[in-house]
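Peer 1: With the sequence up front, the predicted model follows.
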Amino acid sequence: MTLYWLAGLFATLLILALAGYAALLWRRVAQQQKARQQQQAERQQRLAGDLQIIAGCLLDEQMPWIEGCIRLKVLLDHYDASLSCSAPFAVLHTVHAEVADVPSHQAWKDLPSRERKAHEQRFRELELQHKIAVRQAVLHLQQQLAARA
């Protein structure tokens, strides 16, 4: 009989210890989820700020038009992919696709002058073709960002 009591007591203590450990693990998971959500919110805030800066620079013509379009498209993809794919921003995807084959950074510098000039001519043509639509997309983006703030 004493053996049964000891076994029952041991089983009860084991169950309590496992329940305590399970509660500890659940608390850790909840803390990790909260930290992840906070990191995601901070990331979204940083991206929104970056989008505002690039949008403002593009509208004020403080950066090359093509560069602004590319940066906005990429940042918008990271900020909110579904927003990025919406109709007002299709022009950013169009411009990005048109210049996707253009070398960048050192590869751009290494291009012969003739090729660089050809690309720059293409950039000017794209700007003439899409500038109004890009401006409208940027203004729409600024409205969206302000509404989410």
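Peer 2: Alright, I've got the coordinates.

Peer 1: going forward, measure contacts and count neighbours with C-alpha atoms only.
Peer 2: Noted.

Peer 1: Quick one: residues contacting residue 122.
Peer 2: Contacts for residue 122 (CA atoms under 8 Å, 6 or more residues apart in numbering) come out as none.

Peer 1: where's residue 82 relative to residue 109, distance?
Peer 2: Using CA to CA, to the nearest Å, residue 82 is found at 35 Å from residue 109.

Peer 1: Regarding the protein, what is its longest helix?
Peer 2: Ordering each helix of the chain by length in residues (DSSP state H) puts helix 2-59 first.

Peer 1: what's the following helix or strand after that helix?
Peer 2: helix 65-79 (DSSP states H and E).

Peer 1: tell me the angle that following helix makes with helix 2-59.
Peer 2: On the basis of axes from the mean of the first three to the mean of the last three CA atoms, to 10 degrees, helix 65-79 is oriented at 160 degrees to helix 2-59.

Peer 1: Check it against this one:
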Amino acid sequence: MITFTLNGQAQRFEGDPEMPLLWYLRDVQGLTGTKFGCGEALCGACTVHADGAPIRSCQTTLGDLSGVAVTTIEGLSPDGMHPVQVAWRELNVAQCGYCQAGQIMSAAALLKDTPHPSDEAIDDAMSGNICRCATYPRIRAAIKRAAGEVHRKTASSGSAK
């Protein structure tokens, strides 16, 4: 049996440990925000967090997840108010929208570790996420906008302790 956490909820899986996390999310849990793109971990559409780090769920098996905390786009902020999600909406980043959940998950992980990333750091962190609509300038602008808000929220929650 494989046990892990998904969006804060304990999971117990007794099926095939080689099942890709992506199929578990979409087909078993009904969490369709995480998308299938290439199936080869090259496009980033299936990006989720494992213990806070971005991973490709199409190539991560359930057997790899024992004891891991997985967060999907649905669990990033249930009300859609994570600073990255807000910046995405404010700057109308999405065009077709297919890649955006993966883009947002990669951006959120970047800002957690690098509160004020340079253009180069943004490009490096986001290089594994492909946007066929080429909204890269809006993606970078949204990450920069969100960076200030993430920093403010982190500073205010840290000072409250």
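Peer 2: Great, that's in hand. Keep in mind that what you see is a predicted model, and the values were worked out from it rather than measured.

Peer 1: Any idea what the TM-score is?
Peer 2: Superposed pair, TM-score by TM-score structural alignment, normalised by the length of the first structure: 0.28. Supporting alignment: 73 aligned residues with a CA RMSD of 5.2 Å.

Peer 1: and the longest helix along the second structure, what does it pack onto?
Peer 2: Ranked by residue count and defined by DSSP H, the top helix of the second structure is helix 136-159. Applying 3 or more CA pairs under 8 Å, 6 or more residues apart in numbering; DSSP states H and E, one finds that helix 136-159 of the second structure contacts helix 83-90, helix 100-113, helix 119-126.

Peer 1: residues of whatever helix or strand residue 90 of the first structure lives in that come out buried?
Peer 2: Assigned by DSSP H and E, residue 90 of the first structure belongs to helix 90-99. Residues of helix 90-99 of the first structure classed as buried: 90-93, 95-96, 99 (neighbour count, 16 or more other CA atoms under 10 Å).

Peer 1: follow-up on the earlier one: tell me which other helices or strands the longest helix of the first structure touches.
Peer 2: helix 65-79, helix 113-148.

Peer 1: Out of the ones you listed, which one sits most buried?
Peer 2: Compared across these, helix 65-79 shows the largest average neighbour count, a mean of 19 (mean count of other CA atoms under 10 Å).

Peer 1: I'd like the buried residues of helix 90-99 of the first structure as JSON lines, with distance to residue 126 of the first structure appended.
Peer 2: Listed next are the buried residues of helix 90-99 of the first structure as JSON lines, based on distance: CA to CA, whole Å:
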{"residue": "90", "distance to residue 126 of the first structure": "14"}
{"residue": "91", "distance to residue 126 of the first structure": "11"}
{"residue": "92", "distance to residue 126 of the first structure": "11"}
{"residue": "93", "distance to residue 126 of the first structure": "13"}
{"residue": "95", "distance to residue 126 of the first structure": "7"}
{"residue": "96", "distance to residue 126 of the first structure": "10"}
{"residue": "99", "distance to residue 126 of the first structure": "9"}
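
Peer 1: So what's the gap between the helix holding residue 90 of the first structure and the chain middle?
Peer 2: Computed by CA atoms, centre = their mean, to the nearest Å, the separation of helix 90-99 of the first structure from the middle of its chain amounts to 17 Å.

Peer 1: just to revisit the earlier point, and residue 17 of the first structure, which of the helices and strands packed on helix 2-59 of the first structure is closest to it?
Peer 2: Nearest to residue 17 of the first structure among those is helix 65-79; the distance by CA to CA comes to 44.1 Å.

Peer 1: Against which helices or strands is the following helix or strand past that closest one packed?
Peer 2: Using DSSP H and E, the helix or strand that follows helix 65-79 of the first structure in sequence is helix 81-84. Helix 81-84 of the first structure sits against helix 65-79, with contacts defined as 3+ CA pairs under 8 Å, 6+ apart.
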